[in-house]
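In: just a sequence and a predicted model for now, questions to come.
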Amino acid sequence: IHLSRNNFTGTIPETISGLDNLELLDFSYNHLHGSIPPSFQSLTFLSRFSVAYNHLTGGIPSGGQFYSFPHSSFEGNLGLCRSINSPCDVMMSKGSSRSHDNNNGKFGRSSIVVLAISLALGITLLLSVILLRLSRKDADDRVNDVDEEAPLSSSSSKIVLFHSCGCKDLTVADLLKSTNSFSQANIIGCGGFGLVYKSNLPDGSKAAVKKLSGDCGQMEREFQAEVEALSRAEHKNLVSLQGYCKHGSDRLLIYSFMETGSLDYWLHESSTALRWEVRLKIAQGAARGLAYLHKVCEPNVIHRDVKSSNILLDDRFEAHLVDFGLARLIRPYDTHVTTDLVGTLGYIPPEYSQSLIATCRGDVYSFGVVLLELVTGSRPVEVCKGKGCRDLVSRVFRMKAEKREAEIIDATIREEDVEEEEVLEVLEIACKCIDHDPRRRPLIEDVVAWLEDFPVESVEEE
């Protein structure tokens, strides 16, 4: 629901909390007053929320998805506060003290105490804002620092190309021409911070160009993450980064073009069903790409957004991992990196919401969900189904406990001449990957070994 910049007045309707499947709610830049309804904490699918620049007051809900929303979702409301880092109780006691003084017609000692506390808090908050802005400036400076191995261009129009790109001396003008000035007709995909365009390069080859947009700080972090991760990584099961460019406020990333599209499309949108042997080949390739990131690439990389739409397929249905905007480099001997709660609903490991620590076994969980998609043909979250059937992981564990796991195998697989036992073995591998306890999950190299026990020939899909 996009309702920003409509000059709305009044309070936010509490009845919106009845929209169980709501994923986005934007009330920014209006004239709303009152508080944020606490019942919004029950909107478990809400992934984007903004009430910025209104006249709201009171405490920001701390339950449900609200702990993951950034400060920018609430800025511009001087009366809003977070109870976890702002003196909501003091603010409310201040208001009640004033009311009490007005009713009695005198300025009591309690009012003086409250006023003194408020003044002290105001000075503290002002100093905190100044320090926060200084720290953000330092962070932005670090983002723009030159990387030793893959220096970001200081020129706004120079494109940095890697050896994997066959097109030499590519310019921004060439990119504009090859994408029809980033025409809507050339859009072939979208990510969290930008669209992906098909590009017909001057040498006759094709490329995919991601144009990053959105929140400036987050856009820079995604841009830096992709360049840092993919400039070091080179593997047949990773999409190749051919070049990148800073052009004014735009950030452009140039990838090799995957003609066949994404695994998500073939599983959930295509009218042609993938054969079991092709699904196995895709699973093996994606697992090998992830194992390379975790163990071989230096420094190691945690992807943090493994999902079927981030597995692209070439003309031989070979899998290629893509979209490293959330990736984090992990140094030797480190076991994890601290992180924000990021990822895609249905693929996020359960421990991320509790510890905000990203590990390689978190990627294994997400890959296990992809394996479930390959076996069942179902999406990780089916919002159009009943509450008991929406979550694929929960449904699989329930059916497994009831000894009915064979019933969740994709019907198109059952129509093939495939041994049911083989499909159930892959389902068992997936269940090991999605174990709620990350310590019990296998390493990705173990998953690769298990999947390669199922030999597949070189297969192509018509």
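Out: Cool, got the structure.
In: CA atoms for contacts and neighbours, from now on please.
Out: Noted.
In: where along the stretch 251-400 of the chain do the helices fall?
Out: Along the stretch 251-400 of the chain, counting by DSSP state H, counting those that start in this stretch, helices occupy 263-268, 276-291, 352-355, 360-376, 392-401.
In: can I get the ones you listed in CSV with distance to S17 and mean neighbour count?
Out: Shown next, in CSV, are the helices of the stretch 251-400 of the chain (distance: least, C-alpha to C-alpha, whole Å; neighbours: other C-alpha atoms under 10 Å):
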stretch, distance to S17, mean neighbour count
helix 263-268, 29, 19
helix 276-291, 39, 23
helix 352-355, 22, 14
helix 360-376, 29, 26
helix 392-401, 24, 16
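In: let's bring in a second one:
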Amino acid sequence: MGSFLRKQPSFLLILLILHLGAREARALSSDGEALLAFKKAVTTSDGIFLNWREQDVDPCNWKGVGCDSHTKRVVYLILANHKLVGPIPPEIGRLNQLQALSLQGNSLYGSLPPELGNCTKLQQLYLQGNYLSGHIPSEFGDLVELGTLDLSSNTLSGSIPPSLDKLAKLTSFFIGNRGLCGKQINSVCKDALQSPSNGPLPPSADDFINRRNGKNSTRLVISAVATVGALLLVALMCFWGCFLYKNFGKKDIHGFRVELCGGSSIVMFHGDLPYSTKEILKKLETMDDENIIGVGGFGTVYKLAMDDGNVFALKRIMKTNEGLGQFFDRELEILGSVKHRYLVNLRGYCNSPSSKLLIYDYLPGGNLDEVLHEKSEQLDWDARINIILGAAKGLAYLHHDCSPRIIHRDIKSSNILLDGNFEARVSDFGLAKLLEDDKSHITTIVAGTFGYLAPEYMQSGRATEKTDVYSFGVLLLEILSGKRPTDASFIEKGLNIVGWLNFLVGENREREIVDPYCEGVQIETLDALLSLAKQCVSSLPEERPTMHRVVQMLESDVITPCPSDFYDSE
């Protein structure tokens, strides 16, 4: 056989050609490669991509994808409301036969890719109800077949490009993007007001685009960096979750006995725990999964019942950073010193070999998310106002009366706990900073929190008091409406709760946002709360009030005037 092959070198060449030809025949099409690039950019979804396989010849059988039956080219991509988190990659522009693109109702962020202008056969483009930012690319003017463009309820800014005006078939929607301007929405851009007095000839379209690009080059660089940062935020967040599950998740079934053996200690703050270290450790050793009362973005929560009848909540945070120890302990001591009527009290912590076990007061009323959305009994109007005021006072105390000041970074309904009388307490304050990477500003905030995040935080990852105020405004709307920020009723309209409010304001129907099942609604206080919510969720941070001012407005405009217990720390 060997002599035969030596005499017939062309035989090997033929085999090689046939092999390469077979591989080429099985290779994924260019449209499929573009879609895999989109899949790679999206870091979180509801599983829609499970059958998107690289070994397929074409993507025509993939979920959400439609192809021409003859050419096998992708003609539509329908991925609306699939919990997608990530940027839209430039590779989407390779789908040059695409006729319909529907990505509304997700958590896509970053800039609109100018490469979409290459999809010149596109007829329908639905991107509403995401967190897209930056300018609308002028290249969209090349989409000569475009009939519908919906960019509403994002955080886009700048002037709407004049190139869209030449699209004769176009019906466009921009509502909910307060930073946009242009004649298409009857909003004069600031640059247009600064024309020379001698009235020179109006610039051509090319001059306009070149001048705008020159002015905004720095902004584009910042936007690009912000997009990369936001991508890293979500990617590292998902990696962190997978890492914990892989390395620690299976250990939960063994309870705390394995953890506490050899080298555990209890740290108590100011005598807040009237028990000896031995008593607490003994009780911890008997705990297992039956004691779990909740699972959140920062760890598992257990119910710790002592022999004298006192009950505490135990939050278990895994140690994922060996160098975290001293910094973590120092920050926990600061958090343990914070005492206020509307904050959940941190009593102490157990320092075990593999985790920190934070000991908090136990609140029997559960969290606000459960009460609003999962329990049959509805909160009446007075109860909702009381919860709003309590949450505002707790957050205001963190911002204005703590030294150093504390930015919460993760205000949402599941972090508002309720006692037996439905008095609100703000929980988990300071934990986002504790679990943050100092160099990259990557936090453990989970994807479900995106509905509460301020636009500038989505872009930069930098938290301020004003990003907390925005989240409080979303929380306020959630309490008034009885709906989560990304409730299906909003998503169906291509909106989130802030976009829905903006839409209703434009229609002069903002009162319709109130929960129809809420009893005892008072119109005067509803109007005052809606006015406050609109200020808190302004797209411009400088237009949002401070939390101290929020408390003042609640007490003067909503609550019957009475002496403030803002500084009550009992």
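Out: Structure received. Worth saying up front: this structure is predicted, and the values here are computed from it rather than measured.
In: among the helices of the stretch 251-400 of the first structure, which is nearest H235 of the first structure?
Out: helix 276-291 (6.8 Å; C-alpha to C-alpha).
In: now for that closest one, which elements pack on it?
Out: Judged by 3 or more C-alpha pairs under 8 Å, 6 or more residues apart in numbering; DSSP states H and E, the packing partners of helix 276-291 of the first structure are strand 319-321, helix 360-376, helix 444-451.
In: first to last residue in stretch 515-534 of the second structure, what's the distance?
Out: Stretch 515-534 of the second structure has its terminal residues 17 Å apart, counting by C-alpha to C-alpha, to the nearest Å.
In: excluding chain neighbours, give the residue nearest to the most centrally placed residue in the first structure in space.
Out: For the first structure, the residue nearest the mean C-alpha position is G343 (3.2 Å; C-alpha atoms, centre = their mean). Ranked by C-alpha to C-alpha, 6 or more residues apart in numbering and with sequence neighbours excluded, the top spatial neighbour of G343 of the first structure is D305, at 5.1 Å.
In: now for the one you found, how many residues are close by?
Out: 23 (other C-alpha atoms under 10 Å).
In: so what corresponds to it in the second structure?
Out: Correspondence of D305 of the first structure to the second structure, assessed by TM-score structural alignment: D410.
In: strands of the stretch 151-300 of the first structure, start to end?
Out: In the stretch 151-300 of the first structure, the strands defined using DSSP state E, counting those that start in this stretch lie at 159-161, 187-191, 194-200, 206-212, 241-247, 250-256, 261-262, 300-302.
In: so which of the ones you listed comes closest to E269 of the first structure?
Out: E269 of the first structure lies closest to strand 261-262 among these, at 10.2 Å (C-alpha to C-alpha).
In: what distance do you get for the counterpart of L451 of the first structure in the second structure to I385 of the second structure?
Out: Under the alignment by TM-score structural alignment, L451 of the first structure pairs with L554 in the second structure. Distance from L554 of the second structure to I385 of the second structure, counting by C-alpha to C-alpha: 9 Å.
In: sorry, back to before: and the helices and strands packed on helix 276-291 of the first structure: which comes nearest D20 of the first structure?
Out: Nearest to D20 of the first structure among these is helix 360-376; the distance by C-alpha to C-alpha comes to 23.1 Å.
In: counterpart of that closest one in the second structure, which residues?
Out: Going by TM-score structural alignment, helix 360-376 of the first structure sits over residues 465-481 in the second structure.
In: hmm, who's touching that stretch?
Out: Surrounding stretch 465-481 of the second structure, the residues in contact under the criterion C-alpha atoms under 8 Å, 6 or more residues apart in numbering are 372, 384, 388, 392, 399, 407-413, 451-454, 456-457, 484-485, 497-498, 513-515, 529-530, 532-538, 541-542, 544-547.
In: then stretch 338-353 of the first structure?
Out: Residues contacting stretch 338-353 of the first structure (C-alpha under 8 Å, 6+ apart): 45, 68, 304-307, 326, 356-358, 362-363, 365-366, 369, 380-381, 391-392, 436, 438.
In: let's go with 6 Å and repeat that
Out: D305, L356, I357, G362, Y365, S366, P380, V381 (C-alpha atoms under 6 Å, 6 or more residues apart in numbering).
In: among these, which one sits closest to M91 of the first structure?
Out: Using C-alpha to C-alpha, L356 comes nearest to M91 of the first structure of the contacts of stretch 338-353 of the first structure, at 30.0 Å.
In: neighbours of the closest one, how many?
Out: Neighbours of L356 of the first structure (other C-alpha under 10 Å): 14.
In: for it, which non-adjacent residue is closest in space?
Out: Closest residue in space to L356 of the first structure, ignoring its immediate chain neighbours: T339 at 5.3 Å, by C-alpha to C-alpha, 6+ apart.
In: what residue of the second structure matches up with that neighbour?
Out: Applying TM-score structural alignment, one finds that T339 of the first structure aligns to H441 in the second structure.
In: quick one: that match from K339 of the second structure, how far?
Out: Relative to K339 of the second structure, and taking C-alpha to C-alpha, H441 of the second structure is found at 27 Å.
In: same deal with E512 of the second structure?
Out: 38 Å.
In: out of the two, which sits in the busier spot?
Out: Neighbours around E512 of the second structure and K339, counted as other C-alpha under 10 Å, are more numerous at K339. The numbers are 18 against 12.
In: now do the same contact list for L121 of the first structure.
Out: Per C-alpha under 6 Å, 6+ apart, neighbours of L121 of the first structure: none.
In: from the chain's centre, how far out does stretch 65-83 of the first structure sit?
Out: Chain-centre distance of stretch 65-83 of the first structure: 20 Å, with C-alpha atoms, centre = their mean, to the nearest Å.
In: ok, stretch 355-362 of the first structure next?
Out: Its chain's C-alpha centre and that of stretch 355-362 of the first structure lie 14 Å apart, by C-alpha atoms, centre = their mean.
In: likewise for stretch 117-136 of the first structure?
Out: Distance, centroid of stretch 117-136 of the first structure to centroid of chain: 31 Å (C-alpha atoms, centre = their mean).
In: which residues in the second structure does it align to?
Out: Aligned by TM-score structural alignment, stretch 117-136 of the first structure falls on no residue of the second structure.
In: do the same with stretch 191-198 of the first structure
Out: Under TM-score structural alignment, the match for stretch 191-198 of the first structure in the second structure covers residues 296-303.
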